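Chemist: only geometry, no sequence info:
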């Protein structure tokens, strides 16, 4: 401001550090604000579970049982069989995502915002379509597993609460985006009213709904039969979805720092809703990764019910 009023020229090395530091600090502040919201939601859900189970009775264990439990907790077995294809596909998914982020950054540096938004839109469409196909195949493959009928524990209730909070954020974000597209189409705005934007939101909405149903059902499935224990149907898909949701978590974080391709230069109620639920959609991908990791670990476990009960107590 001083330079503009006195008309004194400044060298590049004098102005660039301040401009770049302000830009990066602004990005970091946006990221940290998202992290604060996620931490607050997780803390509130944990406090609710503690409040809900405060009157529950506890099972006392003897010294031998307690020492056995401690020994078991210090040992962790991970069965990585039937996961190589899903892991490779997940790494490929990660590479494509980083390439799309790089393309967006290049167009942004060239001040070509239209091409940058198009790169984000096409990347979103490809990523969500791939994840939607994986969820559909996973539902079909895991039909061979047995449904476990049991009461919900504290961990399951906590997972479902956080998953529903993230799902609400995704639904609000997608519905806001579709309403914004319809509004811009009525105003004959070619940039925001392109058809691919609506397709992205529809595919994204379907992917989120189907993946949520998939995780809620798959969390109750177990491989009890000998054939299911040997073939492990759907484990490749669960591995891929785990990698995909971790990738989308970082992709959403980058996308929330930068303006979304459909919510750019938009103000008012839709702008407020889109930026308010942005931490929730990041939370959805983060907690989906946690739920899928639990499914990957427990769904195909060869431990019997008695062994699992002893390890829990």
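Modeler: Nice, thanks for sending it over. Fair warning: this is a prediction, and the values are worked out from it, not measured in the lab.
Chemist: Could you use CA atoms for every contact and neighbour count after this?
Modeler: Fine.
Chemist: and stretch 154-174, how far out from the chain's middle?
Modeler: 11 Å (CA atoms, centre = their mean, to the nearest Å).
Chemist: just the helices in the stretch 151-300 of the chain please.
Modeler: Applying DSSP state H, counting those that start in this stretch to the stretch 151-300 of the chain gives helices spanning 154-186, 195-218, 226-231, 235-257, 269-276, 278-298.
Chemist: what about the nearest residue to residue 180 once chain neighbours are set aside, distance to residue 183?
Modeler: Nearest non-adjacent residue to residue 180, counting by CA to CA, 6 or more residues apart in numbering: residue 270, 7.2 Å away. Using CA to CA, to the nearest Å, residue 270 is found at 11 Å from residue 183.
Chemist: where's residue 296 relative to residue 231, distance?
Modeler: 14 Å.
Chemist: Could you check how many residues crowd around the residue nearest to residue 180?
Modeler: A total of 18 residues lie near residue 270 under the criterion other CA atoms under 10 Å.
Chemist: Check residue 70 too.
Modeler: By other CA under 10 Å, neighbour count at residue 70 equals 13.
Chemist: And the one 3 residues further on, by the same measure?
Modeler: Residue 73 is surrounded by 11 other residues when neighbours are defined as other CA under 10 Å.
Chemist: got the contact list for it?
Modeler: Taking CA atoms under 8 Å, 6 or more residues apart in numbering, we find residue 73 in contact with residue 311.
Chemist: so residue 243 touches residue 90, yeah?
Modeler: Yes. Applying CA atoms under 8 Å, one finds residue 243 in contact with residue 90, separated by 4.9 Å.
Chemist: Next up, a structure to set beside the first:
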């Protein structure tokens, strides 16, 4: 008789992944609500806000739970094969972004921690841009085996993507110029590196979206393996996170002290009001385009059967 025996436990998770992902998303919302509650409840001026957001989150969860109970008898099918790793990694990165945003809004109001708030925000942004750029390169090489339709012309989504990227390029170029000519402030080099990383990441992502939007699976083996879908899923969630950062953090003047010091308050306000809406739209539209790639690229067309 062997002294040690290996035990195998199997859990049937079929038809459970969508509920699991949605439950994890709601759990993340609850964790953020708890963090905000414990941060703000100790401050008299924010005590009512802490209680209010806690009640709103509770009401939202109760409503979602009630809706889930009502539609439980209806079945909707979404093919999520070859996407779970990218989704989990993207959710992990989204949690990092949310924590960074919370720290930013907590520290930016205190003069002694203002530089720390900007520093951690730039570090998190740089990390996300680098990870996203690497994911774009990996996804680009993975989808190359799919059939490329040269006859497919430029569509409206592609034009909107390029127009929106022009706003992001304007923002990053002005950031690079401002950081290049100011060296006496803190985080100047980090702002310069961050702007370059953002520019490179957006270009790689746009090239990938323009290329992948014209590709289709042509064999049953490609439909089964779904090359690049993990990376597409990851990029989709990442762009949603970057959209949140651009919407809540980048547009604030306090998050760009280097640029504001170089251009002045009113000049930088004009620059951000022109470029930031396009930057926000670029992240949102990239998410939509990636969703279309995720949904349609890996469905085999009848002409290849």
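Modeler: Thanks, I have the structure now. Quantities reported herein were computed from a predicted structural model and do not represent experimental measurements.
Chemist: What would you report as the TM-score here?
Modeler: Superposed pair, TM-score by TM-score structural alignment, normalised by the length of structure 2: 0.70. Supporting alignment: 230 aligned residues with a CA RMSD of 2.4 Å.
Chemist: related to what we said a few turns ago, which of residue 296 and residue 231 of structure 1 has more residues huddled nearby?
Modeler: Each of residue 296 of structure 1 and residue 231 has its neighbours counted (other CA under 10 Å); residue 296 has more, 24 against 14.
Chemist: residues contacting that one?
Modeler: Going by CA under 8 Å, 6+ apart, residue 296 of structure 1 touches 235, 238, 239.
Chemist: For residue 310 of structure 1, state which of those residues is nearest.
Modeler: If you rank the contacts of residue 296 of structure 1 by distance to residue 310 of structure 1 using CA to CA, residue 235 comes first, at 25.5 Å.
Chemist: mind checking how far the counterpart of residue 220 of structure 1 in structure 2 is from residue 155 of structure 2?
Modeler: Following TM-score structural alignment, the counterpart assigned to residue 220 of structure 1 within structure 2 is residue 214. Per CA to CA, residue 214 of structure 2 is found 10 Å from residue 155 of structure 2.
Chemist: More neighbours: these two, which one.
Modeler: Neighbour count, other CA under 10 Å: between residue 214 of structure 2 and residue 155, residue 214 has more, with 18 against 10.
Chemist: wait, what's in contact with the more buried one?
Modeler: Contacts of residue 214 of structure 2 by CA under 8 Å, 6+ apart are 148, 149, 150, 152.
Chemist: Filter these down to just the ones in strands.
Modeler: residue 148 (DSSP state E).
Chemist: burial count for residue 110 of structure 1?
Modeler: Under the neighbour criterion other CA under 10 Å, residue 110 of structure 1 is assigned a count of 11.
Chemist: likewise residue 70 of structure 2?
Modeler: Neighbour count of residue 70 of structure 2, defined by other CA under 10 Å: 10.
Chemist: I'd like the helices of the stretch 151-300 of structure 1 as a markdown table, with distance to residue 46 of structure 1 appended.
Modeler: As requested, the helices of the stretch 151-300 of structure 1 are exported to a markdown table (distance: least, CA to CA, whole Å):
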| stretch | distance to residue 46 of structure 1 |
| --- | --- |
| helix 154-186 | 7 |
| helix 195-218 | 19 |
| helix 226-231 | 34 |
| helix 235-257 | 22 |
| helix 269-276 | 22 |
| helix 278-298 | 14 |
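Chemist: mind listing what the residue opposite residue 248 of structure 1 in structure 2 once aligned touches?
Modeler: Residue 248 of structure 1 maps onto residue 242 of structure 2 when the alignment is built from TM-score structural alignment. By CA under 8 Å, 6+ apart, residue 242 of structure 2 lies in contact with residue 283.
Chemist: in the superposed pair, what's the mean gap between the helix or strand containing residue 88 of structure 1 and structure 2?
Modeler: Per DSSP states H and E: residue 88 of structure 1 is located in helix 84-109. Averaged over the aligned pairs, helix 84-109 of structure 1 sits 1.0 Å from structure 2 after superposition, using mean CA distance after the TM-score superposition for structure 1.
Chemist: how about residue 210 of structure 1, what does it touch?
Modeler: Residues counted as contacts of residue 210 of structure 1 (CA under 8 Å, 6+ apart) are 132, 135, 136.
Chemist: What about those, which one has the most neighbours?
Modeler: In terms of neighbour count, residue 135 stands highest of these at 25 neighbours, by other CA under 10 Å.
Chemist: what's the closest non-adjacent residue to residue 174 of structure 1?
Modeler: That would be residue 201: by CA to CA, 6+ apart, it lies 5.5 Å from residue 174 of structure 1.
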